[in-house]
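Undergrad: coords please:
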Amino acid sequence: MTTAEAGVAGTDRPLNIALLTYKGNPFCGGQGVYVRHLSRELAALGHRVEVMGAQPYPVLDALGDGVTFTPLPSLDLYREPDPFRTPRRDEYRDWVDRLEYATMRTGGFPEPLTFSLRARRVLAARRADFDVVHDNQTLGYGLLGLPERTGLPLVTTVHHPITVDRRLELAAAPTRARRLSLRRWYAFTRMQKRVARRLPSVITVSGSSRQQIIDDLGVRPDRVRVVPIGADTRVFHPDPAVPVVPGRIVTTSSADVPLKGLIHLVEALAKVRTEHPTAHLVVVGSRPQPGSPVADALDRFGLGEGSGAVKFVKGISDTELGDLLRGAEIAAVPSLYEGFSLPAAEAMATGTPLVATTGGAIPEVAGPDGETCLAVPPGDAGALAAALGRLLADDALRARIGAAGRERVLARFTWRQAAIGTVERYRAALDARS
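TA: Below is the predicted model:
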C-alpha cells in the first residue's frame, strides 16, 4: 500500500490542499487539463482541494464534492474578442493590476508574476486553512519564501521548462523583429529559472522533462520527482459502436506553434495521398493564420479549403474528442518536443493506433516502436509519411498496435495513479517541514 492509499484508509489524515493555476481552462492547454483531472482524483482519494485560479477560469469536475474554487481575477488582458485591451480606469484595484498592464504594454507576459503576487496575499491571510500549497507551473516571484511566511510546504509542478518553447520559437522566427518580440514575450522565463532553483520540491511528468528541468532551470536533481499523468479512461476508451472512417488521421495540434510540428504532418499527408487518396487529416485546434508556415504549406500542397484533405475543429468536448479518435484509423503526434503528451495517451486509451515522433518525453508515453506505436524522428516528414502509409495499408497491424497501446495506458498512465503519486510528494514535503 502506498503512502497516499494509506491516507485514504485512515493511517494518515486527509489533506487540505491549495492548488494554484494561473491559467486553468482545459481548452487553453495541458495545465488546465492537469488541474481538472488531478483535483477530481485527489478528492476521490479523500482529500479537500481548493483550486485558486485566474482567467480563463478552470473547468472542474468535482465542485462541491471535495473540490472548491476561489477566483483570483487578473485584468484578463488576453481575452477574446479584445486581446491586448486597455482596461477602464475603474478596473484597476491595486499596484499589481498596474504592473500587469504595464508589462503587457511593453510586450511582456505578466500573468505568472502577477498571479503569484495575488496568491501569496491570499495564502498569507488563510494559512490556517491548508496543509500544503501545490503550484501548477506559475513559478512567480510571489511564491518565493512562501513556506517561511506561512509555514505551509510548497510543492510545484513543472510540466516542462518554457525555455524549450522559447528556443524552438526563436529558431523558427522568420525576421529579426519577430525574434526581438519573442525575446521580450518570453522574458518571464528568467524569473521562472530564478524561482525554480529555490524550490524545495518539484514534480514533473516524465523523465525527459526532469532532465530538462535540471539542465535548463538549474534545479538540484534530488529535488525533482517524476509523477506521470494520464488519460481520462472514463471518456477515452474503445467503442465498437463508433464507425471508423476510412483514411481518417486525427491530431491535436496548435497550428501556429512550431513546437507541435504540424507543418511536417501536412507535408507527410501530401505524400501519403499519392498512394492512399482517401487519407485525410482532422486537426483538433485552431486554423493557421493566413501567411503562416502551415497555411502556406496547405496551399503549396493543394490541401487547403475545398480539397477535403484537412479539416480543423475547435472547442469540442472530451466526449466528442473521444468519438473523433475512435472513428480514426490513425492518431498522430508530430511534435518536435513534448513534456509528456496527453494527446498520445488519450489516443492510445481509445485503442486507436498511434504514429508519434520521438521528441522529448513522447517515447516514455507511446512506448516501443512497432509494439505500442510507430515511432519516427521529429521533423522528418518522409518518416511520418512512411509510418502513416504502413498503418493505412495493414488492418492487422492497426489492430495490434491499437490494442497494445491501450494496455500500456491502463497499466501506467491514469489520473488515479497520478493523484496517488502526487499525494506521496505532499506527505514527503510535510515530513520535511516537521
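Undergrad: going forward, measure contacts and count neighbours with C-alpha atoms only.
TA: Noted.
Undergrad: how about the nearest residue to R98, chain neighbours excluded?
TA: Y92 (6.8 Å; CA to CA, 6 or more residues apart in numbering).
Undergrad: Likewise for P243?
TA: Nearest one to P243, counting by CA to CA, 6+ apart, is G327 at 5.6 Å.
Undergrad: how much space between the one you found and M52?
TA: According to CA to CA, to the nearest Å, G327 stands 37 Å off from M52.
Undergrad: now do A393
TA: Distance from A393 to M52, by CA to CA: 49 Å.
Undergrad: coming back round to it: quick one: the residue nearest to P243 and V242 touch, right?
TA: Yes. The criterion here is CA atoms under 8 Å, and G327 meets it with V242 at 6.0 Å.
Undergrad: between these two, which one's more packed in?
TA: Each of G327 and V242 had its neighbours counted (other CA atoms under 10 Å), and the higher figure belongs to G327 (24 against 14).
Undergrad: thinking again about what came up before, what's the burial count for the residue nearest to R98?
TA: Applying other CA under 10 Å, we find 14 residues neighbouring Y92.
Undergrad: Next one: it from V158, what distance?
TA: From Y92 to V158 the distance is 31 Å (CA to CA).
Undergrad: Check I213 too.
TA: Between I213 and V158 the computed distance is 8 Å (CA to CA).
Undergrad: Of those two, which one has the most company?
TA: I213 (27 against 23).
Undergrad: quick one: secondary structure of that one?
TA: helix (DSSP: H, G, I helix; E, B strand; the rest coil).
Undergrad: How about the contacts made by it?
TA: Each residue near I213 by CA atoms under 8 Å, 6 or more residues apart in numbering is listed here: V158, H160, P161, V219.
Undergrad: Widest-spaced pair of these?
TA: Using CA to CA, the pair of these lying farthest apart is H160 and V219, separated by 12.5 Å.
Undergrad: Could you also give me the structure for this second sequence? I'd like to compare it with the first:
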Amino acid sequence: MNETSSLPSAAPMSRRGTILYEAQNLVVKGGTGIATYARNLAEAAGRLGFNVDGLFGVEHGLAQSDGRLNEILAFDAVDDDKRLTPLEVAWRNVRYPFNALGGVKPVELARSGLIVGPTADTLRSFRRLFAATQLIDVCRAHFSIYGRLAQLRVEERPAIFHATHPVPLALRGCPNIYTIHDLVPIRLPYATMDNKKYFYRLLTTLARTADHIVTVSEYSRRDIIKYLGVDERRVTNTYQAVTIPSDLLARSDDDVAEDLAKLFGLDFGKYFLFFGAIEPKKNVGRLIDAYSASGSKLPLILASSAGWQNRADLKKIRDERFSTFRISDGVVRRERQVRRLEYMPQGQLSSLIRGATAVLFPSIYEGFGLPVIEAMALGTPVMTSNAASLPEVAAEAALIVDPYSVTEMAHAIRTLEADADLRTALVKRGHEQAKRFTPNAYDERLKRLYDSILRPSQKPS
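TA: Got it, this is the predicted structure:
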C-alpha cells in the first residue's frame, strides 16, 4: 500500500469531494478504447456527485501565468510527420531525468470556451483541467532511471487520484487508484510494441504501492491477482459502460441505409464488419482467411486505424483475390470484397455497425472487448472468440468461436449469412446482455468502489 496516503472521510453525496483523473488518452489523436473508458469514467463520477478534474500531457511548453494562452497551446496541432533533430532528441534525453525530481507541477488551463471542436467537447465532463508538458514521457523517464513513481504536485489535494491506465505517477496525501485494463504485454509479449521490461517493472511497482487497482473484467482481475501477486481485496472489477447517444439509437433503418449508400456505397444488412485497430491480438489475418474460406459474397468491411505489426494483414486486405467487377448503368466498376476504412466519427461508425449483417470480432485477447457490447447495443449480431474476457462479456448473446480455427470461423460466417432466425435471436439476446453495461449499472459498480476507498471498512462487492 502507499504508506504516504492519508484516507479522508467521505463527504455527503451532494458534496463528495474531487477526483483527479489522469486522462492522457482523451487527447490522443484518433481516439482509443482507453479514451472511451476515461470519458465514461469521468461522466459517471460526475453523476455520482464528485467534482471531476482532469490531468493530461501536452507537447508544447506552457506559460505559468497566462491561462488563456495555455488553453490555446494545450490544443495546438502536432505535426505527426515532423521528426526531431538530433539536437532536440539529445536535449530531451538530458532534461527528462531531472524534470520530475522536484515533482510534476501541472498548469491549470483556462475554461473560457475559447476552444471549440471535438477535443474540447470530449473534455466537457471535467470541472478543471490541468496539463503538464510531455507528462507521460517525463514520468516514464523518471521511473526508468530512478525506479520510483514521479510525484504529482498540486495546490489542492483531491479526495482520490485515479489514473485511467498504468502510469508511473503518484500523488501524496490521498488514495492512489490505477486502472489496469489487461496484461496483454506480459501474457502476449509478441503482440505489442511496448517496452516489456519497463511495463513489467511498472505493473509490479503499482501492484505493490497502489492503494487500489481497478480493472474491467473478471478475467483481467484474476490475471492481476495471479500474475502480479495482488491481494484480491485490492482489485475491483467495474466492467465498462457502453453509451450510445440517444440520437444515434433513434435513427431509423432508412436513415442509416441512406448514410451507408452515400458514404460507403454499401447496402443495409449486406456486409460483414470488423472494427478496431489492426494489430496482432485482433486476429485480422485469420479473420480474412476465414472470410475467404466461407465463400461469402457479402463484402467484409474493416473499419480500423493503422495499428502495428500488421504488414502481413494489410497485404491480405489488398490481395487481388478480393477484387470483383460489377456492371452498373452500363459501366463496369471494380469493387473490393475486403475493404478497409480509416478511423471515422462516432456517428458514421454507428451507422456501419447498425447496417452490418454481423460484427466479426475474433480477438485472441481482450481486457473487456468494447466492440462486442457496442454492436449488441446497436442491434447487430456478433461473432466473437472464446478467448480471455470475451466469453464473459458476450455470454450467450453471441456466436462464440475458437479464434485460432479458420475452419470454425468460416463456418460461423456462413451460418450468420444464411440463418436469419439465428441473427434475430442474437439481436434479442444482445439487447439484454448490453443492459448489464449501461451507465446506470456502471454507476452502481463505481459507487461501491469509491465508497470502499473513502470508507476503508466498506469493501466493494
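Undergrad: So after superposing, what's the score?
TA: Between these two chains, after superposing, the TM-score reads 0.75 (TM-score structural alignment, normalised by the length of structure 1); 379 aligned residues with a CA RMSD of 3.8 Å.
Undergrad: Structure 2: which residue goes with L392 of structure 1?
TA: L392 of structure 1 maps onto E417 in structure 2, with residues paired by TM-score structural alignment.
Undergrad: elements contacting the host helix or strand of its match?
TA: Using DSSP states H and E, E417 of structure 2 sits in helix 406-418. Identification of packing neighbours for helix 406-418 of structure 2 by 3 or more CA pairs under 8 Å, 6 or more residues apart in numbering; DSSP states H and E yields helix 284-294, strand 399-401.
Undergrad: buried set for the longest one?
TA: Of all the residues in helix 284-294 of structure 2, those buried under the rule 16 or more other CA atoms under 10 Å are V284, G285, R286, L287, I288, A290, Y291, S292, A293, S294.
Undergrad: quick one: the corresponding residue of structure 1 for the second one and L342 of structure 1, what's the gap?
TA: It refers to G285 of structure 2. Using TM-score structural alignment as the criterion, G285 of structure 2 maps onto I263 of structure 1. Using CA to CA, one obtains 20 Å as the distance from I263 of structure 1 to L342 of structure 1.
Undergrad: who touches the nearest residue to the match of G285 of structure 2 once chain neighbours are set aside in this structure?
TA: Leaving aside its sequence neighbours, I263 of structure 1 sits nearest to V294 (CA to CA, 6+ apart; 5.2 Å). Residues in contact with V294 of structure 1 (CA under 8 Å, 6+ apart) are A255, D256, L262, I263, V266, P288.
Undergrad: residues in contact with the first one?
TA: If a contact means CA under 8 Å, 6+ apart, then A255 of structure 1 has L262, I263, G285, S286, R287, P288, V294 as its contacts.
Undergrad: Verify the stated contact: the fifth one with G304.
TA: Read that as R287 of structure 1. No. With contacts counted by CA under 8 Å, R287 of structure 1 stays clear of G304, the gap being 10.7 Å.
Undergrad: Please settle this for me: is I327 of structure 2 part of a strand?
TA: Yes. I327 of structure 2 forms part of a strand when assessed by three-state DSSP.
Undergrad: got a list of what it touches?
TA: R333.
Undergrad: And it, how far from D267 of structure 2?
TA: I327 of structure 2 is 16 Å from D267 of structure 2, by CA to CA.
Undergrad: same deal with I317 of structure 2?
TA: From I317 of structure 2 to D267 of structure 2 the distance is 20 Å (CA to CA).
Undergrad: Between those two, which has more neighbouring residues?
TA: Each of I317 of structure 2 and D267 has its neighbours counted (other CA under 10 Å); I317 has more, 21 against 18.
Undergrad: Helix or strand: which one has the aligned partner of that one in structure 1?
TA: Matched to structure 1 by TM-score structural alignment, I317 of structure 2 sits across from L298. For L298 of structure 1, the host element (DSSP H and E) is helix 293-300.
Undergrad: Now that helix: buried residues?
TA: Applying 16+ other CA under 10 Å to helix 293-300 of structure 1 flags P293, V294, A295, D296, A297, L298 as buried.
Undergrad: Could you let me know which of these ends up closest to R427 of structure 1?
TA: For the buried residues of helix 293-300 of structure 1, the nearest to R427 of structure 1 is V294 (46.2 Å; CA to CA).
Undergrad: re the thing from before, as CSV, the contacts of A255 of structure 1 with distance to M348 of structure 1 would be great.
TA: Output for those, formatted as CSV (distance: CA to CA, whole Å):
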residue, distance to M348 of structure 1
L262, 19
I263, 23
G285, 19
S286, 23
R287, 25
P288, 26
V294, 26
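Undergrad: can you tell me how far the match of I317 of structure 2 sits from A309 of structure 1?
TA: 9 Å.
Undergrad: And the strands in the stretch 351-461 of structure 2, which stretches?
TA: For the stretch 351-461 of structure 2, strands defined by DSSP state E, counting those that start in this stretch occupy the ranges 358-361, 382-385, 399-401.
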